[in-house]
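Novice: just to be clear, the model below is a prediction. Sequence and coordinates:
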Amino acid sequence: MPEPLNIGLAGLGNVGAGVVKLLARNADLIARRAGRPITITAVSARDRNRDRGADLSSYTWVDDAAELSQRDDVDVVVELVGGSDGPALTLARHTLQAGKSFVTANKAMLAHHGLDLAQLAETKGAALKYEAAVAGGIPVIKALSEGMAANSINRVYGLLNGTCNYILTRMETERLDFAVVLAEAQAAGYAESDPSFDIDGIDTAHKLSILAALAFGARIDFAAVAVQGIRAVELADIDQAAALGFRIKLVGLAEHDGATLFQRVHPALVPHGHPLAAASGALNAVAAEGDFVGRLFFQGRGAGEGPTASAVVADLIDIARGIQGPAFGMPVASLTALPPADAATRRGRYYLRLTVADRPGVLAELTAALRDHGVSIESLLQRGHSSAGDALVVMVTHTATEAQVLASLAQMERSDAVTDAPVMMHILDF
């Protein structure tokens, strides 16, 4: 019998407990696929006495997670603590410095420190694996770094946050306001007590920056991701989008034009016929477009005990097989620092929602603002009124640059007929 791969596990929340259960339940199958047993030898978490629904009695308990990296009976450390800095980063550095492989689900740490950790892993001949960090159980990291390795990829995009997708789906299907759905999601455990990272798009931005590095051979540039969350999305937008043949989704989009890198997280109108539109509830979905393979689409559960544990153990199986490779698909020295693309010159169609005084001449004033900046209107709807009695006007533009549309909105906002800040959303046309 080959020697087992011995694991030190830091973090015993839902995902950590899921890893314990998965390795125990499928031990024989995993050993056959990995070529040797994968065994947990030591664990670390804040509370020794919490019931995690798994038998931990045979494992050595370590109070300081950083000690896992120095133990002789640990070959690989799995980090499920979370946080971009602090104990998780310390553990990552100590583990790789010791020449041991490191598996993590920590997208925030990778978005901020991934290049440094990847360089350290290369220097020490260790593996840095993170399939669980993006889209949970969906094997999108492996797809980009291995399955599409021969392709020039020009675009990767998708729904990368289950909480936002859950909220927007319930708003649409049950016709509920954003605040109501958010409160119920928090009560049910689908959203954190402080949901800012999810609903403000930060979580999606972390994941998008990692996907962009893998897809385009780029150095991670989280600071260059333009981020807009879903707080401003109202039930009226959901309804109007549906009337126009769209669903509103929080989309993370990265594009490489050969010279620059565009990265944005934003609510977008997705046509009903697009595969992203069919991903409902807490599902994640990712699309990647390669020059030879075309568009590949992945959908599944992006979070939770089972899917995330599955991705963690898949990484462990790779390490047990001796499959290593550079963390971001190529050596860090080969990654390119791509300059950010100029969003102002991007062309597309736009959804505009305005709250205006219900009086004669207002529509003419709005359309004049668009005309003045060279933007033409594809469709215009005026349906219902706000609680204050103002009219809601929705317009979809023909293709225009972002600069033209923003200039039009700025002109509209200067009008005393516009009683609330306009809302602009992009339309997904690919």
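Specialist: Everything's here; your move. Numbers count the residues shown, from 1 in each chain.

Novice: only C-alpha atoms for contact and neighbour calcs from this point on.
Specialist: Noted.

Novice: residue 41 sits in which helix or strand?
Specialist: Using DSSP states H and E, the secondary-structure element containing residue 41 is strand 38-44.

Novice: can you list contacts of that strand?
Specialist: Strand 38-44 has contacts (Cα atoms under 8 Å, 6 or more residues apart in numbering) with 4-12, 20, 23, 27, 30-31, 58-65, 68, 73-74, 316-317, 320.

Novice: tell me the secondary structure at the closest residue to residue 313 other than its chain neighbours.
Specialist: Among residues not flanking residue 313 along the chain, residue 19 sits closest, at 6.9 Å (Cα to Cα, 6 or more residues apart in numbering). Following DSSP: H, G, I helix; E, B strand; the rest coil, residue 19 is assigned to helix.

Novice: over to residue 111?
Specialist: Residue 111 ends up helix, using three-state DSSP.

Novice: and it, what does it touch?
Specialist: 206-207, 209-210, 220-222.

Novice: try 10 Å this time
Specialist: 84, 203, 205-211, 213, 220-223 (Cα atoms under 10 Å, 6 or more residues apart in numbering).

Novice: and which of these is nearest residue 304?
Specialist: Set against residue 304, the nearest of those by Cα to Cα is residue 203 (15.0 Å).

Novice: just the strands in the stretch 51-200 of the chain please.
Specialist: Using DSSP state E, counting those that start in this stretch, the strands of the stretch 51-200 of the chain run over 60-61, 76-79, 101-104, 128-129, 153-159.

Novice: let me have those strands in TSV, extended by distance to residue 407.
Specialist: Output for these, formatted as TSV (distance: least, Cα to Cα, whole Å):
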stretch	distance to residue 407
strand 60-61	60
strand 76-79	47
strand 101-104	44
strand 128-129	45
strand 153-159	27
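
Novice: so which of the ones you listed is nearest residue 147?
Specialist: Comparing the strands of the stretch 51-200 of the chain under Cα to Cα, the one sitting nearest is strand 153-159, at 11.8 Å.

Novice: for the closest one, enumerate the helices and strands it packs against.
Specialist: helix 202-216, strand 246-256, strand 261-271, strand 283-290, strand 294-301 (3 or more Cα pairs under 10 Å, 6 or more residues apart in numbering; DSSP states H and E).

Novice: mind giving me a markdown table with those and columns for mean neighbour count?
Specialist: As requested, the helices and strands packed on strand 153-159 are arranged in a markdown table below (neighbours: other Cα atoms under 10 Å):
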| stretch | mean neighbour count |
| --- | --- |
| helix 202-216 | 27 |
| strand 246-256 | 26 |
| strand 261-271 | 24 |
| strand 283-290 | 23 |
| strand 294-301 | 16 |
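
Novice: next up, a structure to set beside the first:
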Amino acid sequence: MQEPLRLGLAGLGTVGSSVARLIEQHGDDLAARIGRPVRVTGISARDRSRSRDFSTTGIEWFDDPVALARSDATDVFVELMGGEDGVALQSVTTALEHGKSVVTANKALLAKHGNRLAQLSEEHGGALAFEAAVGGGIPVIKTLREALGGNRVSRVYGILNGTCNYILSRMEAEGISFGDCLRDAQALGYAEADPTFDVEGYDAAHKLSILTSIAFGTRIDRDSIFIEGISSIEPVDFAAAEELGYRIKLIGVAKRAESGIEQRVHPAMVPKDCDIARIKGVTNAVAIDGDFIGSLMLSGPGAGGNATASAVVGDIVDLARGARTPPLGRPTSSMEPYVRAKIQKHAGGYYLRLNLPDRPGAFASIARRMADAGISLASIVQRNRPAGAAPRSELDLVQSVVIITHETTEEAVRGVLAQFEAEGDVHGRPQLIRIEEF
């Protein structure tokens, strides 16, 4: 049997500890599968004194993860510290510059520095593996980069953030507000104390930028993604979606368009009978449309220590077997610059919820001006006060109108909504949710 593959493990939080424990428990099976032992020989974390749920006997401690990354006793550097800059970037860069292979679950790091890190990997001969960075335990990177390498991909889309999917699933099922559901998610550990990164769509956008690069052979460009979060979604939107036969999901979509590659993360109404609508709770799902494979969907746990550790160790097994694949699916020298499609030209149907003054002719004026903007209306639901009920507050002087449009452009819809707001035709900010026919 060959010499052991020596791992330097930086970051011993939920995922890092799960990786060490998996290797400890399944070591004999891993060695039998790949023909050589896999051992954690060096570790680094913020707190040396903290007790661990795996044995640290015979493992060298490094206070500085960069020193661990350059150590001659490390064959593969496993970065599970998190963060897009700082010590995570320094240590991964150091490992690659020393010709070592790197395994990471750090989507923020890859979304910001992935192009340069992939180039370093190629220049110095070490692999850069990151299955766990997108979709947790779902093997979507390997599927897209390797198994579907013979396909020309036209679209990648899915549910890329379990926190948002949990919140939206509960809001739909229980009719509770976003704020109440978010507090429950935080209490259960599904959402951070500062949930902005998740609920405003940035986490999903980082993952989407990586998928886009591999799917379309373009350089990673996270800054060109159109992003909307879920904090504006209200129970009334779920009630309307139910009546119309839709569910509301936070969707990440990357697709080829005439003007370039379209990348967007936003809430969407999806038909109840489509596969993506059936994904509930903290589960993630990614669908890939290819010219020969057709449509393929993978779903499973998108986060959590064990699921993410499974993906990390899967990458380690590949490296132990000698597998080497260009990190982003093709050599960096052949990757194309990212050309951003114009989101304002995106065409589709839209759900609009407007609060109009409760007076004769208010809606007729709105409908006429939408027609003048070339927007055709598919359906209208107007919710009035019960007959004879007296207004109890200023809000009771407003009628809620839900509009579903036929296919139109984002430019036309946003233009007319901005006009309504500027001229005082609506109360508050109109709600706009795209309709996606997957």
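Specialist: Nice, I can see it. Given the structure is predicted, the values throughout are model-derived calculations rather than measurements.

Novice: kindly provide the TM-score of these chains.
Specialist: Once superposed, the chains reach a TM-score of 0.98 (TM-score structural alignment, normalised by the length of the first structure), with 430 aligned residues with a Cα RMSD of 1.3 Å.

Novice: I'd assumed residue 132 was in contact with the residue nearest to residue 313 of the first structure.
Specialist: No: using Cα atoms under 10 Å, residue 19 of the first structure is not in contact with residue 132; the gap is 11.4 Å.

Novice: compare neighbour counts for these two and give me the winner.
Specialist: residue 132 (30 against 27; other Cα atoms under 10 Å).

Novice: quick one: the more buried one and residue 189 of the first structure, what's the gap?
Specialist: 20 Å (Cα to Cα, to the nearest Å).

Novice: contact partners for the closest residue to residue 325 of the second structure other than its chain neighbours?
Specialist: In this structure, residue 325 of the second structure finds its nearest non-sequential neighbour in residue 127, 7.4 Å apart by Cα to Cα, 6+ apart. Taking Cα under 10 Å, 6+ apart as the contact definition, residue 127 of the second structure lies against 76, 96, 99-103, 118, 120-121, 319, 322-327.

Novice: mind redoing it with 8 Å?
Specialist: Taking Cα under 8 Å, 6+ apart as the test, what residue 127 of the second structure contacts is 96, 100-102, 121, 319, 324-327.

Novice: sorry, back to before: now do the shared contacts for residue 19 and residue 132 of the first structure.
Specialist: In contact with both residue 19 of the first structure and residue 132: 309, 312, using Cα under 8 Å, 6+ apart.

Novice: what about the closest residue to residue 337 of the first structure other than its chain neighbours, neighbour count?
Specialist: Here the nearest residue to residue 337 of the first structure in space, its sequence neighbours aside, is residue 219; by Cα to Cα, 6+ apart that works out to 5.2 Å. By the measure other Cα under 10 Å, the count of residues near residue 219 of the first structure is 21.

Novice: and residue 401 of the first structure, by the same measure?
Specialist: 18.

Novice: residues contacting the equivalent of it over in the second structure?
Specialist: Structural alignment (TM-score structural alignment) places residue 401 of the first structure against residue 409 in the second structure. Residues in contact with residue 409 of the second structure (Cα under 8 Å, 6+ apart) are 344-348.

Novice: okay if I get these as a markdown table plus distance to residue 40 of the second structure?
Specialist: Shown next, in a markdown table, are those (distance: Cα to Cα, whole Å):
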| residue | distance to residue 40 of the second structure |
| --- | --- |
| 344 | 50 |
| 345 | 51 |
| 346 | 49 |
| 347 | 51 |
| 348 | 51 |
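
Novice: distance check, the residue of the first structure most remote from its centre against residue 153 of the first structure.
Specialist: No residue in the first structure sits farther from the centre than residue 360, which is 44.6 Å out by Cα atoms, centre = their mean. Using Cα to Cα, residue 360 of the first structure is found at 50 Å from residue 153 of the first structure.

Novice: which stretches of the first structure form helices?
Specialist: With helices called from DSSP state H, the first structure shows them at 14-25, 27-34, 86-97, 107-124, 140-142, 162-174, 178-188, 196-199, 202-216, 235-243, 305-321, 362-372, 402-413.

Novice: and the ones you listed, which is most packed in?
Specialist: Stretch with highest mean neighbour count among the helices of the first structure: helix 202-216 (a mean of 27; mean count of other Cα atoms under 10 Å).

Novice: what does it rub up against?
Specialist: Here helix 202-216 of the first structure has contacts from 107-108, 110-111, 133-134, 141, 144-145, 152-157, 160-161, 196-198, 218-222, 225, 227, 229, 252-256, 263-265, 328-329, 335, using Cα under 8 Å, 6+ apart.

Novice: chain center to it: distance?
Specialist: For helix 202-216 of the first structure, the separation from the chain centroid amounts to 7 Å (computed by Cα atoms, centre = their mean, to the nearest Å).

Novice: likewise stretch 75-88 of the second structure?
Specialist: Centroid displacement of stretch 75-88 of the second structure relative to its chain, using Cα atoms, centre = their mean, is 20 Å.

Novice: try stretch 399-407 of the second structure
Specialist: 29 Å.

Novice: read off where the strand holding residue 41 of the first structure ends up in the second structure.
Specialist: By TM-score structural alignment, strand 38-44 of the first structure lines up with residues 38-44 in the second structure.

Novice: now that stretch on the first structure. Mean distance?
Specialist: Mean deviation of stretch 38-44 of the second structure relative to the first structure after superposition (mean Cα distance after the TM-score superposition for the first structure): 0.5 Å.

Novice: of all the residues in that stretch, which ones are buried?
Specialist: 38-44 (16 or more other Cα atoms under 10 Å).

Novice: got the contact list for the residue nearest to residue 337 of the first structure?
Specialist: 115, 213, 332, 335-338.

Novice: switch the cut-off to 6 Å
Specialist: 213, 335-337 (Cα atoms under 6 Å, 6 or more residues apart in numbering).

Novice: just the ones of the residues you listed in strands?
Specialist: Nothing among these maps onto strands, per DSSP state E.

Novice: pull out the buried members of those.
Specialist: Buried among the contacts of residue 219 of the first structure by 16+ other Cα under 10 Å: 213, 335.

Novice: circling back to that earlier point, can I get the contacts of residue 409 of the second structure in a markdown table including neighbour count and distance to residue 275 of the second structure?
Specialist: Output for these, formatted as a markdown table (neighbours: other Cα atoms under 10 Å; distance: Cα to Cα, whole Å):
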| residue | neighbour count | distance to residue 275 of the second structure |
| --- | --- | --- |
| 344 | 13 | 27 |
| 345 | 15 | 27 |
| 346 | 15 | 23 |
| 347 | 15 | 22 |
| 348 | 15 | 19 |
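
Novice: that older thread, pick the one among the contacts of residue 219 of the first structure closest to residue 308 of the first structure.
Specialist: residue 213 (21.2 Å).

Novice: if I look at the closest one, how far off is residue 85 of the first structure?
Specialist: 20 Å.
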